[in-house]
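> Any chance you could fold what I've pasted below:
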Amino acid sequence: MPKDNISTALTVLFAFLIVIAFFHQWILTY
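Coordinates of the predicted model:
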């Protein structure tokens, strides 16, 4: 159970980081 929880948390964190990086790049280009 804990392993699955950590995996899900890592996936969500990674997606969040990608979204933030994308927005940051968009703001920089704009």
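> contacts and neighbour counts: CA atoms only from here.
OK.
> name the element Ile20 belongs to?
Here Ile20, judged by DSSP states H and E, is contained in helix 2-29.
> One more, so I can put them side by side:
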Amino acid sequence: MDKAHAHHTPKSRSPATTLLSTTPPFRSTHP
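A predicted model of the protein is given here:
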């Protein structure tokens, strides 16, 4: 439960983080 909560906290805090996590190519484009 702790892990799930921690994973949801950053996503809810910063929408940009979700995009980075959801977009694998984005990380490759921005090394």
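> Can you give me the TM-score here?
Here the superposed chains carry a TM-score of 0.42, computed using TM-score structural alignment, normalised by the length of structure 1; 16 aligned residues with a C-alpha RMSD of 1.2 Å.
> about what we covered before: the helix holding Ile20 of structure 1 packs against which elements?
The helices and strands touching helix 2-29 of structure 1, judged by 3 or more C-alpha pairs under 8 Å, 6 or more residues apart in numbering; DSSP states H and E, number zero.
> And that helix, what's buried?
Across helix 2-29 of structure 1, burial judged by 16 or more other C-alpha atoms under 10 Å covers no residue at all.
> Stretch 4-20 of structure 2 too?
Buried residues in stretch 4-20 of structure 2 (16+ other C-alpha under 10 Å): none.
> which residues touch it?
When contacts are defined by C-alpha atoms under 8 Å, 6 or more residues apart in numbering, stretch 4-20 of structure 2 is touched by residues 26-27.
> measure it end to end?
Stretch 4-20 of structure 2 stretches 18 Å from its first residue to its last (C-alpha to C-alpha, to the nearest Å).
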